[in-house]
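J.: Structural data only, the sequence is not supplied:
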């Protein structure tokens, strides 16, 4: 029996369990991986919004990364909410020393609309995008980062997630330097229980990359996992409820 792939999730905690570190752990575990965490911030949130945020110190985030990588080792890294420019910089410092696929979900706004990254934090994302194997912005995040043309012009590899667009079809577009874009399309799943879709997708991609899959097949399988989890949502909460990670079988 081979050892499970070791995935380090660097992200904030969601007290309601739908997104953030909690969604990362559920996704990685359900897909057969071993989940480790470096928590960047603690949030008080539920399905209706984020009510309070407290970022950890950059030194504490770095210590968590060092502890995981130094002892257990890592096969892939997923990055989500960072919480401050200082955390973004120290995470980039650590990534520059690690040989493993990196999936960066540039979390700026929660599904509920709550802001999770200020302008200074967003400005610090560029170095991380340059280190990442894949960046996974949704459409508002892509716009805040300068748009698809700006990211492509800098040579970043990114998946523009189209779930926020109007219309009955979701289109996700993978852009890579020197390669024709790859596009996935699917019927939009109409539900308010979509809290944590971005966290889930990026963690799943990291897990599949750790298994040795190429980028396109990792995205294909991760999208399938998210779609199944959306359909299995338990219906919790009064707002944007969590996905049904525990009910999904691939």
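T.: That came in fine, so what should we check first? What you see is a predicted model, and the numbers here were worked out from it, not measured in a lab.

J.: C-alpha only now, for contacts and for neighbours.
T.: Fine.

J.: Strands along the chain, start to end?
T.: 6-14, 34-46, 49-55, 76-79, 102-104, 134-135, 158-160, 169-176, 179-187 (DSSP state E).

J.: mind listing the helices for the chain?
T.: 20-30, 58-71, 85-95, 119-123, 125-131, 139-144, 148-153, 197-210, 215-231 (DSSP state H).

J.: Using TSV, please lay out these together with distance to residue 186 and mean neighbour count.
T.: Output for the helices of the chain, formatted as TSV (distance: least, CA to CA, whole Å; neighbours: other CA atoms under 10 Å):
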stretch	distance to residue 186	mean neighbour count
helix 20-30	21	25
helix 58-71	36	16
helix 85-95	33	19
helix 119-123	30	15
helix 125-131	27	19
helix 139-144	16	16
helix 148-153	21	14
helix 197-210	15	28
helix 215-231	9	19
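
J.: For the ones you listed, could you give me CSV that also reports distance to residue 162?
T.: Converted to CSV, these look like this (distance: least, CA to CA, whole Å):
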stretch, distance to residue 162
helix 20-30, 20
helix 58-71, 31
helix 85-95, 25
helix 119-123, 20
helix 125-131, 19
helix 139-144, 6
helix 148-153, 12
helix 197-210, 11
helix 215-231, 12
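
J.: so residue 173 makes contact with residue 160?
T.: Yes. At 5.2 Å, residue 173 and residue 160 qualify as touching, with contact defined as CA atoms under 8 Å.

J.: more crowded one of those two?
T.: residue 160 (22 against 17; other CA atoms under 10 Å).

J.: In contact with the more buried one: list those residues for me.
T.: Counting by CA atoms under 8 Å, 6 or more residues apart in numbering, residue 160 touches 136-139, 142, 148, 172-175.

J.: how about a cut-off of 7 Å?
T.: 136-139, 172-174 (CA atoms under 7 Å, 6 or more residues apart in numbering).

J.: Comparison target below:
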């Protein structure tokens, strides 16, 4: 009798009880794209579509134990890291992951929520750069986060190019500077790679406030496509298309009083099965 396996994906991220961002968005995205979703909770933000009210920490030992529990059993084909809001949490995640075989890793340096609420402590940035950047195959900051990392103002496409080069110089392999906040009809994101020229990904801007969790969704979609064996460039292109459609299909929905979620399940894929050899 033949045996099969699912492409397995792991999200290490914060909670969103309103369901649009964080670990919930990641699990929805992994599942919608045919992957098997596992998760590790890093923090418990109290939030809804209006914004973040408070952040409750998760014990560091509990985070390490969660990671080891998954890595020892349902070993992932790709990992997405999201909200890590303290230096101690960064250290815990990095040290725990280094015990295991390297797999494709996407790090979304969550610093600012869609609502504009700053989610990260200043001293955490140095720890991220020192410990998580070297482990990541791709960093996915939005324009605000790219500005924080590069220590420059990022408002235009030219600013994005300058910030991307600065972030690459911090020691990461690749960085995708997301242009969702560009004030123009065609949005552009730029993929920077140490070993190749920058690559531009374009999409039409959709007029909607339902973009809560779009960054989480993009990074987890990239991880899902990497788990399926795509290259970084292919995964980014496919993920950008998925997020565009998820925003478009959810653009006319009223859910909550603030920034609503994407429609993650506009076209759900069947669970992928690979034959074991």
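T.: Yep, that arrived. All values reported here derive from a predicted model rather than from experimental measurement.

J.: Now the TM-score, please.
T.: Superposed pair, TM-score by TM-score structural alignment, normalised by the length of structure 1: 0.96. Supporting alignment: 250 aligned residues with a CA RMSD of 1.3 Å.

J.: Which one of the strands of structure 1 lies nearest to residue 119 of structure 1?
T.: In terms of CA to CA, the element of these nearest to residue 119 of structure 1 is strand 49-55, at 15.5 Å.

J.: how about that closest one, aligned to which bit of structure 2?
T.: Mapping strand 49-55 of structure 1 onto structure 2 (TM-score structural alignment) gives residues 51-57.

J.: rewinding a little: distance to residue 86 of structure 1 for the strands of structure 1 - can I get that in CSV?
T.: Output for the strands of structure 1, formatted as CSV (distance: least, CA to CA, whole Å):
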stretch, distance to residue 86 of structure 1
strand 6-14, 14
strand 34-46, 11
strand 49-55, 10
strand 76-79, 15
strand 102-104, 17
strand 134-135, 20
strand 158-160, 23
strand 169-176, 28
strand 179-187, 33
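
J.: right, and those - which one's nearest residue 238 of structure 1?
T.: Short answer: strand 34-46, nearest of the strands of structure 1 by CA to CA, at 8.9 Å.

J.: ok, now which residue in structure 1 is the farthest from the centroid?
T.: residue 1 (28.6 Å; CA atoms, centre = their mean).

J.: out of the contacts of residue 160 of structure 1, who has the most neighbours?
T.: residue 136 (27 neighbours).

J.: For it, give me its contacts.
T.: 104-106, 158-161, 202.

J.: My read is that residue 104 of structure 2 contacts residue 138, right?
T.: No. Counting by CA atoms under 7 Å, residue 104 of structure 2 sits too far from residue 138 to count as a contact (8.6 Å).

J.: When these two are compared, which one has more neighbours?
T.: residue 138 (27 against 19).

J.: OK, contacts around the more buried one?
T.: 105-107, 173-175.

J.: Relative to residue 79 of structure 2, how far out is residue 63 of structure 2?
T.: 15 Å (CA to CA, to the nearest Å).

J.: Can you find the partner of residue 146 of structure 2 in structure 1?
T.: With TM-score structural alignment as the criterion, residue 146 of structure 2 pairs with residue 142.

J.: what about residue 82 of structure 1, how many neighbours?
T.: 30.

J.: if I line the two up, what does it land on in structure 2?
T.: With TM-score structural alignment as the criterion, residue 82 of structure 1 matches residue 84.

J.: Excluding residues flanking it in the chain, which one is nearest its match?
T.: residue 90 (6.1 Å; CA to CA, 6 or more residues apart in numbering).

J.: One more: residue 57 of structure 2?
T.: residue 43 (5.0 Å).

J.: what's near enough to touch that neighbour?
T.: 14-15, 55-58.

J.: let's go with 8 Å and repeat that
T.: 13-15, 55-58, 83-84.

J.: Over to residue 195 of structure 1?
T.: Taking CA under 8 Å, 6+ apart as the test, what residue 195 of structure 1 contacts is 18-19, 47, 111-112, 240-243.

J.: Which of those sits closest to residue 98 of structure 1?
T.: residue 19 (25.6 Å).

J.: Grab the nearest non-local neighbour of the aligned partner of that closest one in structure 2.
T.: Aligning on TM-score structural alignment places residue 19 of structure 1 opposite residue 21 in structure 2. What sits nearest to residue 21 of structure 2 in space, not counting adjacent residues and going by CA to CA, 6+ apart, is residue 213, at 3.9 Å.

J.: Pull out the buried positions in the match of strand 49-55 of structure 1.
T.: Buried residues in stretch 51-57 of structure 2, counting neighbours by 16 or more other CA atoms under 10 Å, are found at 51-52.

J.: So which residues make contact with it?
T.: 42-47, 113-115, 117, 258.

J.: try stretch 92-106 of structure 2
T.: Contacts for stretch 92-106 of structure 2 (CA under 8 Å, 6+ apart): 60, 63-64, 67-68, 71, 76-81, 131-132, 135-140, 219-220, 222-223, 226-227.

J.: before we move on, back to that, so which of the contacts of residue 195 of structure 1 is the most crowded?
T.: That'd be residue 19 among those, by other CA under 10 Å, with 31 neighbours.

J.: List the contacts of residue 21 of structure 1.
T.: Contacts of residue 21 of structure 1 by CA under 8 Å, 6+ apart are 9-14, 37, 39.

J.: What separation do you get for the spatially closest residue to residue 28 of structure 2 that is not a sequence neighbour and residue 45 of structure 2?
T.: Distance criterion CA to CA, 6+ apart; nearest residue to residue 28 of structure 2, sequence neighbours excluded, is residue 264 at 6.4 Å. With the distance defined as CA to CA, residue 264 of structure 2 ends up 21 Å from residue 45 of structure 2.
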